[in-house]
Structures are given as C-alpha cells and as structure tokens.
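# heads up, no residue letters with this:
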C-alpha cells in the first residue's frame, strides 16, 4: 500500500463515523512511537488544530527521557503546543499498566481544560482492534468485547485511525521522513497482547485474515451493537426496575432463557464487579443468599435479585486481628465465632476444634500460593487445591477466611479444614472452637 492510502482511509472513516468536523481543537496523545507520531503529523497536515500531550513515567530510565525528547522535537517541527507530564512509576507499583492508564487519562482531562481542547485523539488502528478482538475472545467475552475498540467514547475521545492498518501507517511515516522511537517492551512476549501480535496474528494472516477485512467486520459489529443495546433496553423494561441506587430483577419472568438473563444482568450491572460464576449462582441458588461484588452486592430471593451498594471490596479484604476470646466477626462468608471451650468427646460436626494458639490471631482472605497440611494428610498442599478437592463452589472461595498465627502459620480454613500441626491431641483439655454461621438474611 502507498502512503496516500492512509490519508484516503482516514478521510473516509472520519466522514462515515462522523468523528471530526474540522473545527475542533484536538489534544493528540503522543508516546513518541510510530503510530502516535504519524497521527500527529497527519492531523496537522490535514489542517486540524492540535495540541500534543505526552506522559513520562520514567519506567525505562534514559529511554523514557529520549521518548520525551522525541515528542518535544516533533512538536517543535510541527509548530504546535506541547504539554508534558512527569509521573515517576516503579515496576513494583502493582499493575503498572493499569496505574499508568489511570494517570494518563487524569492528566489528559486536565490538559483538555487548560488548552480548551474539544477532543482527545489517540492512534489506535485496525491492527490494535484485531488484537483486542482476539484478546477478548481468548478470555471470553460478549458483543462489546467482540466489536473491538470503539471509535469514540464519552471521555471525550476519538480514534480516527481505526480503519487504517499498521502497514499503511508505516508507509506514510517513511514517505514523509518521520522519525519515531521503538519501545523494546513491544518485542517482549511477557504481555498477552504481544504474544497475540507476534504469534497468533501472523498465523491468521497466513490463512487470509487482513486488518482491513477485520476492520470491515468490526464496523458491522459496532453497528449491530447499536441495535443490540436498544433491544436490551426494551427487554429490561419488562423485568428490571431501578429504585434509587438499586437495580431489581424479577426472577419469575418467563420471557428470557438462562443465557438471555445472564446477558441482560451482565450488561446492566457490569460495573458492580460480579464474575460469571457469581451471575450463574444468582440464577441457580435456592432460598435467600447475599453474593458480594466489588463495592456492590446481590441480595437473592426466590422472587428477585436486588443489586445494591455493599461493603467495599477493599474493606472486606482487610485482615481482622483477634486480641481476645471469645471473638465474633461479621465477614462476607458469614459470622465467625471463636471461643475457648472444654475438649468435646466428638470432634466432628459443624464446628471445628484446634489446639489453643497464642494471641493475637489473624483472620484473613486466602492469597495466591497459600499452603497448609490438612489434618490427616501427608505433606502440604495449596489452599486452592484443597478447596477444589473439597468441591467448594467458586463463588464461595473468595469469602473464605484463614485463621493464622502472627508468624503466618495457617491454623485453619474456617469452616473446612484444620491444619495437621494444630489438630487437637489427647492431652488438650481446653481447645479453640471455630464456628462459621453462613449468613442468609431475608430480603426486604
């Protein structure tokens, strides 16, 4: 393809999608790489008023500073305003990509206001949309994931290169003598999207798949989503109602199949942080049940499901310290009661018993890699594997609490297993009783 193909594709996509009128003031996010450098040059050449914005996270040392220098040089060459934000991050700062994204868009919002810009413009293109589609297909998704990256969002943000391929962008950059920076991390297979780009996409292209063909399909899917959303809104009127900050679903409706209901609930409550297994539990559980989400909860009864604000996940995940006995705590999995009692004749039953540990104790959620040796077993085992073997439902596992000593030794999986080291012996006259009462409060 020739460089002019990018211009033609850009103009057609902008016209068909109604993205730009030509009178807006545009804030262009530029990393210094090929795609964003080309976008800034193209928009400027097409006569748009642009401001360039760049974020330096200092994650790659001098390389990050060279990226910033390249962006400054581009802005000077084009003669356009430039805004640069410095936000030092460390690779140890949890999910760095997510953190950087949050910082980036907060900064862009600030610069939009400072420069009186109407829209943020990013350089996502057809190859990105294809990779995003494949990524979501691998993870599991619905139509919003299949239709790929949207051409606009309410941010306000537009992506005018979504119908343009990486090869078109590269040819344009070469024809116009542009220079850009290459991020070495783009060549690494440490990230799932890079593995898709380096290994899966080339195989599919060998079979005839092209970014241009995928772009056409994604365009039809974006159109289909428009009607899909209207249909969801129409169906919701028959079985969903909003009461202030709550959403109430009528479980007695006969209009929807099981899968239809999953789709409807997921669409209207996706921001509440429920997983697929949680939704399935809502539709299959009998009696009353509370199912926690992320800052929300679902209160289930035979007649309805009430989605409402609940205990924030961060609070629910905080360890609880036990400084004295008896002790009672209301936690997501139910009420946990700890008390010292005489050794019972029979140690089996709903309650658990263990040797008396020294205080303080800790009740905490399970963590990746947690291990213990269950009573009666040889060798230690991952908590995750113990729960699988005991057929503990997926949606109950995150609600479980581990009883631990201050040194970190796991005494018990509350409600399920006692560690072998803490099993009651014949010489133990006084023991610790662990009682779990699962909460199923009645719904209003």
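Thanks, I have it. What you are looking at is a predicted structure, and each value in this text was computed from that prediction instead of being measured.

# Could you use CA atoms for every contact and neighbour count after this?
Will do.

# Quick one: residues in contact with stretch 18-29.
If you take Cα atoms under 8 Å, 6 or more residues apart in numbering as the criterion, stretch 18-29 is touched by 14, 36, 40, 47-54, 111-112, 116-123, 151-152, 158, 160.

# Just the ones of these in strands?
Counting by DSSP state E, the contacts of stretch 18-29 place 49, 50, 51, 52, 53, 54, 119, 120, 121, 152, 158 in strands.

# okay, now the fifth one: neighbour count?
For residue 53, the tally of surrounding residues (other Cα atoms under 10 Å) stands at 24.

# distance of it from residue 254?
Distance, residue 53 to residue 254, by Cα to Cα, to the nearest Å: 52 Å.

# Return the list of helices and strands in contact with the helix or strand residue 171 falls within.
In the assignment (DSSP states H and E), residue 171 maps to helix 166-175. Judged by 3 or more Cα pairs under 8 Å, 6 or more residues apart in numbering; DSSP states H and E, helix 166-175 is in contact with helix 3-17, helix 34-45.

# The first one vs helix 166-175, what angle?
When you say that, I think you mean helix 3-17. On the basis of axes from the mean of the first three to the mean of the last three Cα atoms, to 10 degrees, helix 3-17 is oriented at 130 degrees to helix 166-175.

# Can you show me the strands along the stretch 151-300 of the chain?
All strands of the stretch 151-300 of the chain, identified by DSSP state E, counting those that start in this stretch, fall at 152-153, 157-158, 240-243, 246-250, 289-292, 296-300.

# adding another structure so you can compare the two:
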C-alpha cells in the first residue's frame, strides 16, 4: 500500500476498540453546548459527568493550543513520536481524537534507544499495539548511538530526532509531534538558568521549532496528563531512567521544584509563563538583529560574511551579540559547539583596541578582524595546541594544553618590596586589571610593553631573543586583561599592571607544572 493510501486508510477509520475517539471529533464544541453533546458520545460509557467534562476540557485545551500557534494546517501529515510513556500516550490519544476536526493524517514513530535490553523491546511492542488499535502507520528503529563525545542523554536525544526526521521525510509528512508538557517547560527553564543561559535559553521549549517540531500538549501539566490517562483508562510504560539521579533534570524534578513549591505553589505555571514572556522578547531581538544583518552585511559566493566593526559597536550590546550569532549560523550552518564564551571572544575581537586579529572557533570557523571589517569564514581548523580561556575570578585553573595548574589569589599588599625570584610566580596590581582575564597561547602579531619599558615589543622578538623553541611557543601561556598582555608566563611581566608603591591589593599568580594532567574546571 502506498504512503498516501496508508494515511487515507488511517484517516478513514471510525472506530478504535482500545480507545474510541470522539464521534464528532470536538467539532463546534463550546462550553454552553457540552451538556447536549456529551450524553451521546462514546466517552460516556461507564463514566461520570465530572470525568467526561474533564476529558472534554483537556482535549479542547490542546485543540486551542494547536490553533493558537498554527501547529497543524488542514491536510498535513503528522508523525507522532511515542515512547510509550504517559506524555506521549496522552499526546497520541488526543491527536487521534482531533484527527478529523483538524483534517490531519497521523503516523506513529517509536525509537528504541537500545539502552535497556528487554524493556526496550516490550515498549516497542506496546507502542506498536497503540498504533495498530487506531489503524495508524507505525515506524520503529533500534538505536546505534555513537559512544564518543557528549553525554549519553544528549547523544540519545540527537539520535532520536534524527530518526524522527528520517521518518518524516520517508512518509512525506510535514510535522513531528512530541509530548513535552508544562512541567518539562519549567524543568528546562531551571536547567538553563543554572547553566547561565540568556533570554534565548530561558525561553524554554517553543510550541513549534524549525517549522516542523510541534508540541501540542505543552500547555498541559503533568497532573493533567496523568488524570486524563486515568479517566480514559489508558495504559502506559514508565521509564526507570526518569528516576536516575545522575541526570540533572531528574534532580530538578524530584528535589528542586518540590522545594520551590514550598515558597510558591504555582512555581510550575510561573516558570512556564516566564518562558513565554522571554520567548516574545527574544523573538523581537532576533528579528531586529536579523534585519540589521540583512542591510549591513556582505555575503560572498564562497560563504564569507563580512560586517563593519564601527556599525556593529553602535548597536545595543544585546543586539550585537545576536548579530554575531547570526553570522556564525550563516557561515557554519548552526551553533553546534559554539558557547557564550565564544560569542564573548568574538565581541572582544571587535571591541578591542587591536586593529587586526584572528580567532579560531570550533568546527573550523575563523573570525578575522582587519581594521574596520569583521569577517566570518570556514577555514583550516585551529591547531590542536591553540587554546583560549576566560578566567572570571581568582581560583584554581587546570591548563591541560600546557600540562600545568594555575593558582590566582587576591591579597592585601604586605609592607616591603615584592621580589620575583620564581619565574612561574607573578604579582600584579589587582586594581589595574579587569575580569574576565584571558589565558591563551601565542598569536602572530602579539605585542606588549615589557616591565620597566615604555615602548611595545613583539612577543615573537622576545621568543627569538630568549631562544624559545618553536614547539614551546605555541604552548606557553599568556595572560591578558582585555587586549593588554599582563604576563608571558615563565618569562616576562608586562608594564600595564605592575605593582607600584601605591598598590594596595595584589593578585598573586603561581603556575605549577602537572605531570599527571590534573583535571579541573575551566573558566
């Protein structure tokens, strides 16, 4: 049977023995007519009036959400992602109840992560039975998750979405429906808040993403989902990994949110509302930055994007950073591997006093500044020895690239002079530096004012004078405040933040070689 016939066959079904849909599919239902239509509905069998009212209210809430955000257009095909858990079972049942009213076509897709042998197979059979009971097309696939790189949770998520996209293309569907609900939204906002996200991250889960990933039950709470399943008599599977406390989301769900609810019982609703507000604000800023970029950038046939530094710096900071993100997305095709520290580094390149410089970002992306032009391009990947870290405050920092550990401590200056006897220890005037400090290796064109001198000297010339081997030059750490070199570690201090008789507080920096590559937090 062809793909179109399969979908038409599914849409034409009028009965489902396991979970009968609404005969009228909620068409034209409103609050003042519910009492007239419910007594004839198949949901009524064996159910009290209150339970029926609740079921209708939940379905109507999802229907209004679909219409509000334009999640599904008439005639569209929707792949419903069903894991077998409560959220996805609820999602499937409600969409099936709205199938004719919304004039859509449904298929069921289930991804076997292969992480729980035996249980995964049972879940696959269970979801297949849900699709068969509704006579809907069913697609499944067992995972082949790459064991390298990233967390297991994140790799599983990416593999699942790749599978869903393959199914969508194979079935010529327009949308993929997933079962995120309001509690998921609150958990996501808290997770991103703890990780230091901006307005984009704190916008949480969008009702529709990339024009094809839709979340019809996002306005339902977890308790509403569970009550709906109970009233409908629907079975579901429970994933034991949802209780595994090695995952941050589970900690937030079981510990943090219950604690917050002691102070504000409506914290779930408030966090979801906050996400909606921030999503609107973020959308506006994204539109503004996109329009600015369209009128102020040059895009070559080779994929190079070029913008003016002066014009960029005239923008508000929030718009500036979004312009940089747009440039990176345009050239690299996305923001994979790019974090806030990289956006900040590009902004420093543009706002700094140096008229020329180059920055190598993940995935082979290169940003060049040449006087008043800032260009983004794909180029040769940075050398393995290149590194760039932001030090936001004093503390301990492990630099694996140079096999050393750096200790920074602020302290009041003691009476008497400071003698620099150890080349791997430095004392700086803490009042004359600004955070975050930059710790990186040598870059061509680096200049600094050596301690006790007035004029600049090329770092390359210092390396030549000291006969530093070329392979060591690329590993030797250099500490900067803004664009000014404070210390070429192990070799020479700069003049810019030297300790003077008026210094009251010093920053002591000590570097210790680590033969064991001690692990520590970077940044």
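That came in fine, so what should we check first? Please read these numbers as outputs of a predicted model, since none were measured by experiment.

# hmm, back to that, what range in structure 2 does the helix holding residue 171 of structure 1 sit on?
Counting by TM-score structural alignment, helix 166-175 of structure 1 falls onto residues 222-231 of structure 2.

# related to what we said a few turns ago, and the two most separated of the ones in strands among the contacts of stretch 18-29 of structure 1?
54 and 152 (20.3 Å; Cα to Cα).

# And residue 146 of structure 2, how far from residue 162 of structure 2?
Residue 146 of structure 2 is 13 Å from residue 162 of structure 2, by Cα to Cα.

# swap in residue 461 of structure 2?
Here residue 461 of structure 2 is placed at a distance of 51 Å from residue 162 of structure 2 (Cα to Cα).

# Using the three-state scheme, assign the alignment partner in structure 1 of residue 153 of structure 2.
Residue pairing (TM-score structural alignment): residue 153 of structure 2 is matched to residue 97 of structure 1. At residue 97 of structure 1 the chain is in helix, as set by DSSP: H, G, I helix; E, B strand; the rest coil.

# and what of the one 3 residues further on?
Of the three states, residue 100 of structure 1 takes helix under three-state DSSP.

# Neighbours of residue 270 of structure 1, how many?
11.

# sorry, back to before: distance from the match of helix 166-175 of structure 1 to structure 1 after superposition?
Superposed on structure 1, stretch 222-231 of structure 2 shows a mean distance to its aligned partners of 0.9 Å (mean Cα distance after the TM-score superposition for structure 1).

# Leaving out sequence neighbours, find the closest residue to the residue nearest to the spatial centre of structure 2.
What sits nearest the mean C-alpha location of structure 2, by Cα atoms, centre = their mean, is residue 201, with 6.4 Å. The shortest distance from residue 201 of structure 2 to any non-neighbouring residue, by Cα to Cα, 6 or more residues apart in numbering, is to residue 192 (6.1 Å).

# which residues are contacting stretch 207-216 of structure 1?
Outside stretch 207-216 of structure 1, the residues that reach it (Cα under 8 Å, 6+ apart) are 126, 127, 129, 130, 162, 163, 164, 165.

# Aligned counterpart of the first one in structure 2, please.
It refers to residue 126 of structure 1. That one, residue 126 of structure 1, aligns with residue 182 by TM-score structural alignment.

# Tell me if I'm right that its match and residue 216 touch.
No: Residue 182 of structure 2 lies out of contact with residue 216 (Cα atoms under 8 Å); the separation is 10.9 Å.
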